[in-house]
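Enquirer: this is the structure alone, sequence omitted:
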């Protein structure tokens, strides 16, 4: 059985492109470029809680990094470096090799240097810490939303939730949508290009990991505003096509999570700029509502014009299992 250090050399050591000292010493050495702030995030993935133990290891390698990349995208930051701490049940190279392949494929896709970490024996847990850069004072946070700002969501949130439900045999997805929903769950695509392009345009932003409405509540709390969401504007059509159930589609879109789409606010006067950005990136951006001057109040405007008060909560890591 290979040693810990042999595993690291064989599977987790790659040439670095923008790092002074990477894997192989007691610590890595990095330098932020002049005029940049460091943006840092960490996100643990635990077997049985965040993924099934039999998840394809190459897909898991991609997702382990992608969910952290998404955190930086949500702040308009450029991902640059990552360290990975991993607890592994055994030194099984038939699992480790494809995991590393997926992890480094994500590194390559977003220009990230893997610069260190740690491995140990134990239950399967994966914990990357990612570092990125954003121009000083240009980070997009959750606290800049203002009454009258319009709310936008990228892509088609809810597909990952439908993919998970399909894997659990709770639903049967339409054959022509199955691969798309499973890919959304297993190979999420962080919206880095969108996040970078929204600097100076978005007033508040986050990535949707725990459900659209639950995550929106974080913006409302931090910005001290309320929101009105228009049910008719939600991108439900692809979800209904996938599962055939409008109620299930609405639940997946608004509470499903795990899509890592970007939810952001922008001034109403900048609507044309957002639409132009959508066209330039070839990425659907949906205007789903607006912020209000009623702090903490979240309302849903139904298709018939009724306004419902909503009480929502995000994913509870101490109350759910995969």
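Expert: Happy to help now that I have it. Remember, predicted model here, so these are calculated numbers, not experimental data.

Enquirer: switch to C-alpha atoms for all contacts and neighbour counts from now on
Expert: Noted.

Enquirer: helices of the stretch 101-250 of the chain, start to end?
Expert: Along the stretch 101-250 of the chain, counting by DSSP state H, counting those that start in this stretch, helices occupy 159-167, 175-186, 192-197, 212-223, 237-243, 246-255.

Enquirer: residue 45: which of the ones you listed is closest?
Expert: When the helices of the stretch 101-250 of the chain are compared by Cα to Cα, helix 175-186 sits nearest residue 45, at 12.8 Å.

Enquirer: quick revisit: in JSON lines: the helices of the stretch 101-250 of the chain, plus mean neighbour count.
Expert: JSON lines is the format used below for the helices of the stretch 101-250 of the chain (neighbours: other Cα atoms under 10 Å):
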{"stretch": "helix 159-167", "mean neighbour count": "23"}
{"stretch": "helix 175-186", "mean neighbour count": "18"}
{"stretch": "helix 192-197", "mean neighbour count": "20"}
{"stretch": "helix 212-223", "mean neighbour count": "22"}
{"stretch": "helix 237-243", "mean neighbour count": "18"}
{"stretch": "helix 246-255", "mean neighbour count": "20"}
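
Enquirer: structure two is appended below for comparative analysis:
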């Protein structure tokens, strides 16, 4: 049976682009470029909680890095380095080969060096730390939104939730929809280019991992604002076109999570800039509401103008 160090050498030591000293020593040596701040994020994926134990190893490798890169995207940062800690039930060489293939595919797509990490025996658990750079003083945070700002979301939230419900609960989707939703669940696409383009445009931002409503609450708490969401502005058509009933689609979009889209705010003066940005990036950007001065309040505005609080919340690991 290969040793821990054999596994690391075989699967996780590859040439790096911007790391002075990567894996194989007691610590990595990295340095930010002049004028840059470091943005650092850590996420853990646990079998049975964040993914099915029989999830394809390539998909898991991609997702383990992608969900962390998404955090950097939400800060407007450029991903640079990653550190990987793996707990493995057994030293399964074929599984590790596939996992590494998916992980390094994501790393190549977003310019990330694997700079170090650790392995141990235990229940399957993947923990990734990513480090990125952003020009000093220009990072996007959750705390900059103000009453009157418009509320935007990127891409198509809800696909990943439909994919999960199709696998776990037997939700019936059109074949093309099922394929698209499973891809969103297993291979999320961090909005790195969007995050960097929003520097100086967005007043606040975060990525949608635990559901749009749940994550919006974090932004509102940090910024001391409330929000109204216009139900007619939500991008529901793609979800219902794939066979989801309206109420199922609405629940997936508002509280399903695992989307890794960006939820952000900006002044109305930037509306045309954001519309142009959507065209330039070939990425739908939806203006779905507006912030107000009632801290923490979220109301949904129906087509008839009536207001109601959301009936769903975001994912909570300990709820």
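Expert: Okay, I see it. On a predicted model such as this, the values are computed, not experimentally measured, just so you know.

Enquirer: could you get me the TM-score between them?
Expert: Once superposed, the chains reach a TM-score of 0.99 (TM-score structural alignment, normalised by the length of the second structure), with 319 aligned residues with a Cα RMSD of 0.9 Å.

Enquirer: reformat the helices of the stretch 101-250 of the first structure as TSV; add distance to residue 283 of the first structure.
Expert: Shown next, in TSV, are the helices of the stretch 101-250 of the first structure (distance: least, Cα to Cα, whole Å):
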stretch	distance to residue 283 of the first structure
helix 159-167	16
helix 175-186	15
helix 192-197	9
helix 212-223	18
helix 237-243	15
helix 246-255	17
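
Enquirer: not counting its neighbours along the chain, what's nearest the most centrally placed residue in the second structure?
Expert: Nearest to the geometric centre of the second structure sits residue 260, at 2.7 Å (Cα atoms, centre = their mean). Nearest residue to residue 260 of the second structure, sequence neighbours excluded (Cα to Cα, 6 or more residues apart in numbering): residue 208, at 4.9 Å.

Enquirer: I'd guessed that neighbour sits against residue 262; true?
Expert: Yes: if you go by Cα atoms under 8 Å, residue 208 of the second structure and residue 262 touch, sitting 6.0 Å apart.

Enquirer: mind checking what residue 53 of the first structure lines up with in the second structure?
Expert: The equivalent of residue 53 of the first structure in the second structure is residue 53 (alignment by TM-score structural alignment).

Enquirer: burial measure for its match, as a count.
Expert: Neighbour count of residue 53 of the second structure, defined by other Cα atoms under 10 Å: 12.

Enquirer: isn't it up against residue 47?
Expert: Yes: the pair residue 53 of the second structure / residue 47 is scored as a contact, 5.3 Å apart, by Cα under 8 Å.

Enquirer: please tell me which residues of the second structure stretch 145-153 of the first structure aligns onto.
Expert: Aligned using TM-score structural alignment, stretch 145-153 of the first structure spans residues 145-153 in the second structure.

Enquirer: what's in contact with that stretch?
Expert: With contacts defined as Cα atoms under 8 Å, 6 or more residues apart in numbering, stretch 145-153 of the second structure is touched by 203-204, 219-220, 223-226, 261-268, 285-293.

Enquirer: and what of stretch 159-172 of the second structure?
Expert: The contact list for stretch 159-172 of the second structure (Cα under 8 Å, 6+ apart) reads 173, 178, 180-185, 239, 243-244, 249, 252-253, 256-259.

Enquirer: which SSE is residue 62 of the first structure in?
Expert: Here residue 62 of the first structure is covered by helix 57-73, with elements defined by DSSP states H and E.

Enquirer: all strands of the stretch 1-150 of the first structure, in order?
Expert: 36-42, 45-46, 78-88, 113-121, 125-135, 150-154 (DSSP state E, counting those that start in this stretch).

Enquirer: give me whichever of the ones you listed is most buried.
Expert: Greatest average neighbour count among the strands of the stretch 1-150 of the first structure goes to strand 150-154 (a mean of 24), per mean count of other Cα atoms under 10 Å.

Enquirer: report the distance from that one to the chain centre.
Expert: Averaging C-alpha positions (Cα atoms, centre = their mean, to the nearest Å) puts strand 150-154 of the first structure 15 Å from its chain's average.

Enquirer: likewise stretch 216-225 of the second structure?
Expert: The chain centre lies 18 Å from the centre of stretch 216-225 of the second structure; the measure is Cα atoms, centre = their mean.

Enquirer: can you check stretch 233-253 of the second structure too?
Expert: How far stretch 233-253 of the second structure lies from its chain's middle: 20 Å, per Cα atoms, centre = their mean.

Enquirer: on that earlier part again, who touches the helix holding residue 62 of the first structure?
Expert: Defining contact as Cα under 8 Å, 6+ apart, one finds that helix 57-73 of the first structure is touched by 39-43, 45, 78-79, 95-96, 98-107, 126-130, 132, 186-196, 206-207, 260.

Enquirer: 6 Å - rerun?
Expert: Residues from elsewhere that reach helix 57-73 of the first structure, judged by Cα atoms under 6 Å, 6 or more residues apart in numbering: 98, 99, 102, 103, 106, 186, 187, 190, 191, 192, 195.
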